[in-house]
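Asks: give me a 3D structure for the following:
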Amino acid sequence: MKYKTMLTKILSKKELADIDVKIIKEDGILLDDLRRRNYILVVDWSGECEENELFNFFNNRVTSLSGKKLNILSGDVYKSFNETFTNPKKGDFLPFALNYFNEQLKSLGFRIVLLDMGNDAYYLLVASKNNANKLTKVKSDFWKFKELSFQNKTPLYVANCPKCGNIQFFGLDTDIEEKDLAGKCCSDCGTLFWDEDGNEMVNIEKYY
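Replies: Purely as a prediction, here's the structure:
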């Protein structure tokens, strides 16, 4: 994996120059470094850790990449969310907010890109429209990028592993078809959630 080729698609020239990619030999080390530098934001499915966390991240990234700023105020997303949801449930805010910010970014020529780490958190990046498309074509077992998509055509699947207690979400950031659930298992202990034919092997909760 040529890290520099990938990083040119998500970092400014100045940011890229500050990272000595030649000494980085492991994917996990690079990911940790990108998180530490706030080039990637990780947010739990249940919501922000602090107010304006998403706004600050997206505004800072688009400013670093283009010198532009979001054309909204930091509190606008909360106002819009409260006007849309009368009885919001835990987990409703993130999909709404990410769609909201993605539309703002699109008006500036950028997109939200997700790094799929196979858990219940959102790993968020910002890239230009052209680079976002290129990132989704990166061939890597670790760096699995995809553009944001909440189409609400399929449910969110929640599997509570009966062996180790790990809770995993499927279809959290993008729709997932039932056929794609075949063979999915617990990321911690390997307990099979669906067999190779797509039959449920443990109790699976579905949220629409």
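Asks: only C-alpha atoms from now on, for both contacts and neighbour counts.
Replies: Noted.
Asks: longest strand in the protein, by residue count?
Replies: Determined from DSSP state E, the single longest strand within the chain is strand 121-128.
Asks: what helices and strands are in contact with it?
Replies: Contacts defined by 3 or more CA pairs under 8 Å, 6 or more residues apart in numbering; DSSP states H and E place strand 121-128 against strand 41-44, helix 53-66, strand 110-115.
Asks: just the ones you listed: most buried one?
Replies: Highest mean neighbour count of these: strand 110-115, a mean of 24 (counted as mean count of other CA atoms under 10 Å).
Asks: please generate a structure for the following sequence too, so the two can be compared:
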Amino acid sequence: MKTAAFSYVLSVSEQQNLPTEGFSNEDTLNYLLDRQFLLQIDWKGESYLNEIGSFLQQRAITFKTEATFDFTAAYKMANDQAVTPGDFIPALLKALNHELKNKGLEIVQLDLSNDSYYIGVMEKSKQIKKASDEFWRFKPWGSQTGEVLYTVYCSCGSMNVWQLKMGESLSDDSCQECGTVIFDSEGNSIFKVSKDYI
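Replies: Got it, this is the predicted structure:
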């Protein structure tokens, strides 16, 4: 029987205590989030200071009792590299993943095709991508292309999408449907801008 992809982000004892009978994928996801086996983070940033670092530290200890690390440098690096608020989380996860890999662990992301990041920790040797399915689409952090998909809904209702390399900025761009300015010459927008790191 194929191992469920989400089981790779659980320790052996957590897997044994998982009540999966009669659970839908959504029920299982809520269970994993409620028990902090996975962490959901909005693209805009953490809900409280060091939220991601604390989560990763706790999960690292679950897998390897001695796996403590100092995430101060990773936070400083992410703050220095983030050009816009949406850049902070990817930069932080990249820096923290480097720390985890030194302990034989790595960050994985569950792709649910929305504005949030769903992250977990697993041992580096696990083949989570091969176990992924239509709902449980996991990939190791850092396997992205290094590009950003920007999506903006104009006031006319039209969806506008741009795909750029990370670090490139949008400026002087208008709605493809009605011509309304979406990004001004400084790269600012009055519209909500959704970013997906791909």
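Asks: re earlier: of all the helices and strands packed on strand 121-128 of structure 1, which one is nearest Thr136 of structure 1?
Replies: Distances from Thr136 of structure 1 to each of these were compared using CA to CA; the minimum, 8.5 Å, belongs to strand 110-115.
Asks: what does the closest one correspond to over in structure 2?
Replies: In the comparison with structure 2, strand 110-115 of structure 1 aligns to the range 105-110 (TM-score structural alignment).
Asks: contacts for that stretch?
Replies: Taking CA atoms under 8 Å, 6 or more residues apart in numbering as the criterion, the residues outside stretch 105-110 of structure 2 that touch it are 60, 93, 97-98, 100, 117-124, 136-141.
Asks: what ranges does structure 1 have for its strands?
Replies: Assignment of strands within structure 1 using DSSP E yields the ranges 41-44, 110-115, 121-128, 145-147, 156-160, 167-170, 204-207.
Asks: residues in structure 2 matched by the first one, start to end?
Replies: Aligned by TM-score structural alignment, strand 41-44 of structure 1 falls on residues 39-42 of structure 2.
Asks: and for the shortest one?
Replies: Taking TM-score structural alignment as the measure, structure 2 aligns residues 138-140 with strand 145-147 of structure 1.
Asks: what's the mean distance for that stretch versus structure 1?
Replies: Stretch 138-140 of structure 2 differs from its equivalent in structure 1 by a mean of 1.1 Å after superposition (mean CA distance after the TM-score superposition for structure 1).
Asks: and the helices in structure 1, which stretches?
Replies: Secondary structure of structure 1, counting by DSSP state H: helices at 3-7, 13-17, 27-36, 53-66, 76-84, 93-106, 129-135.
Asks: mind listing what's buried along the last one?
Replies: Going back to what we said before, that points to helix 129-135 of structure 1. Judged by neighbour count (16 or more other CA atoms under 10 Å), helix 129-135 of structure 1 contains these buried residues: 129, 131-133, 135.
Asks: check the first one too.
Replies: Going by neighbour count (16+ other CA under 10 Å), the buried part of helix 3-7 of structure 1 is Leu7.
Asks: Phe6 of structure 2 versus the nearest residue to Ser47 of structure 2 once chain neighbours are set aside, what's the distance?
Replies: In space, and not counting its chain neighbours, Ser47 of structure 2 is closest to Ile41: 7.8 Å by CA to CA, 6 or more residues apart in numbering. Counting by CA to CA, to the nearest Å, the separation of Ile41 of structure 2 from Phe6 of structure 2 is 18 Å.
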